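A.B. asks: Pasting a predicted model and its sequence here:
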Amino acid sequence: MSYQEEEQAGLRRRRSKQAIALAMQGRWREAVVANQSLIESFPNDVNAYNRLGRAHMELGEYSQAKEAYSRAIELAPYNMIAKKNLERLSRLGEAMVGLQADSQQVEPQQFVEETGKAGVVNLYRLGTREILAKMVAGDRVYLKIDG
């Protein structure tokens, strides 16, 4: 790898980390700008398109999210992240009108699993497909026990 290629790879890594950090802080508008800037420099960056789609979804900008995920699939036809989110957007359909985007900051520590301190359970009767389509990783849910 040449010096120039190494510099480009380093720049791409740094800018990707910045975009991820903005998203983790719930700074979605800034995350959109960061990912768009990254795409201008690296137009085939599939991960940047996935992040851009997520940021647009969080802002309630569903048509832009659809465009970003569609571009990710053009670049990588087997991209499961983009496919899953496009499917989610199509399931939402008209329910997207008036849907409020919730951009609360999510603490990454909530997702860390520690051996002996965390468990995995199966949940049943979660809700309708329409309700589930509106949910994303990081949404807060509350466990309600009936009976």
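C.D. replies: Good, I have the coordinates.
A.B. asks: drop to CA atoms for contacts and neighbour counts, all remaining ones
C.D. replies: Fine.
A.B. asks: Report the distance from the helix ranked longest in the chain to the chain centre.
C.D. replies: The single longest helix within the chain, with elements called by DSSP state H, is helix 3-24. Taking CA atoms, centre = their mean, to the nearest Å, the mean C-alpha location of helix 3-24 is offset from the chain mean by 18 Å.
A.B. asks: Give the other helices and strands that whichever helix or strand comes after that helix contacts.
C.D. replies: Next along the chain after helix 3-24, taking DSSP states H and E as the criterion, comes helix 28-41. Packing partners of helix 28-41 (3 or more CA pairs under 8 Å, 6 or more residues apart in numbering; DSSP states H and E): helix 3-24, helix 46-58.
A.B. asks: Pick out the residue closest to the middle of the protein.
C.D. replies: The centroid of the chain falls nearest to residue 54 when counting by CA atoms, centre = their mean (3.4 Å).
A.B. asks: Could you verify my assumption that that one touches residue 65?
C.D. replies: Yes. Residue 54 is within contact range of residue 65, at 6.7 Å (criterion: CA atoms under 8 Å).
A.B. asks: let's bring in a second model and compare:
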Amino acid sequence: MPTLKQLKAVAISAARCGNWQQALDINQQITELEPNNVNALNRIGVAYAQSKQTAKSVKAFKQVLAIDRHNLIAKKHLAKLNNHNSLSAPIFSKQQFIEEPGKTKVVELHRLAGKSVLQSLCVGSSCELVRKKRYISIEVNDQYVGALPEDLSFRLCKLITQGNEYGCLVRSVTDTSCSVYLQETKRSKRNENIHSFPPGKFIAIMNDEIDESILIDDTPVTDVFKPDSEKSEDVQEEINPNVAAMP
């Protein structure tokens, strides 16, 4: 008989592939073994929602709140369903959220958009980096979400001007915060010896709980990357100082 850990892995894998019926079946097996497993119940709620079975989805999230009345995931999903909003399923790929020293970084956004915009986001959404005069703004479907810190914006503007390219995904989101996953997707010859995000600034601690938090879409992930201080990095020594800042 499969262990709970094995069942959980299969359930998450099924959801990642969009096989919501299998995800539902496996999570129900988990709740037969552990009736108060709120993570499995939340996954059941998501699976029902993706299968357009709203009433059953609402029931699953209410079960969660009966067990844990402070569960933020169930609360947020219920609020969306009660407002007749759909639960967007994140789009996954094998490379999402994989840490590569010097090439990736998780960043908390500043100058956040309003609550309604943040509530419309889902983990895994693709973002655009839009260069402004003093910072880089992050947008999803042409909708402003927030901005990168000014020191990081300055660094990336320089590197982009010199030929680098970057991808960006929503990493976690709540009503009052949003973090994004930045990844260097192209390093120009001019920048071949320059790290976009100098190594040693964070440590990756990947585990099964990260898959779960991404799957259920709304849990802020605070233990995947442990960044040091966001103090300004000394980019002047690494990046050609003759390149003017972006207008």
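C.D. replies: Arrived safely, thanks for sending. Every value quoted in this text rests on a predicted model; they were computed, and no experiment measured them.
A.B. asks: okay, the angle between the longest helix of the first structure and helix 28-41?
C.D. replies: Angle, helix 3-24 of the first structure to helix 28-41, by axes from the mean of the first three to the mean of the last three CA atoms, to 10 degrees: 160 degrees.
A.B. asks: contact partners of helix 3-24 of the first structure?
C.D. replies: 28, 30-31, 34-35, 38, 42, 48, 51, 55, 105-108 (CA atoms under 8 Å, 6 or more residues apart in numbering).
A.B. asks: run the last query once more with 10 Å
C.D. replies: For helix 3-24 of the first structure, contacts defined as CA atoms under 10 Å, 6 or more residues apart in numbering pick out 1-2, 26-39, 41-42, 45, 47-48, 51-52, 54-55, 58, 103-108.
A.B. asks: got the angle for that helix vs helix 46-58?
C.D. replies: Orientation check (the same axes, to 10 degrees): helix 3-24 of the first structure against helix 46-58 gives 20 degrees.
A.B. asks: ok, back up a step: and the helices and strands packed on helix 28-41 of the first structure as TSV, adding distance to residue 88 of the first structure?
C.D. replies: Shown next, in TSV, are those (distance: least, CA to CA, whole Å):
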stretch	distance to residue 88 of the first structure
helix 3-24	20
helix 46-58	11
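A.B. asks: Pick the most buried one from these.
C.D. replies: Highest mean neighbour count of those: helix 46-58, a mean of 25 (counted as mean count of other CA atoms under 10 Å).
A.B. asks: who does that helix touch, helix- and strand-wise?
C.D. replies: If contacts are counted by 3 or more CA pairs under 10 Å, 6 or more residues apart in numbering; DSSP states H and E, helix 46-58 of the first structure sits against helix 3-24, helix 28-41, helix 62-75, helix 80-92.
A.B. asks: Adding distance to residue 129 of the first structure, write the ones you listed out as CSV.
C.D. replies: Below are those laid out as CSV (distance: least, CA to CA, whole Å):
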stretch, distance to residue 129 of the first structure
helix 3-24, 26
helix 28-41, 26
helix 62-75, 18
helix 80-92, 8
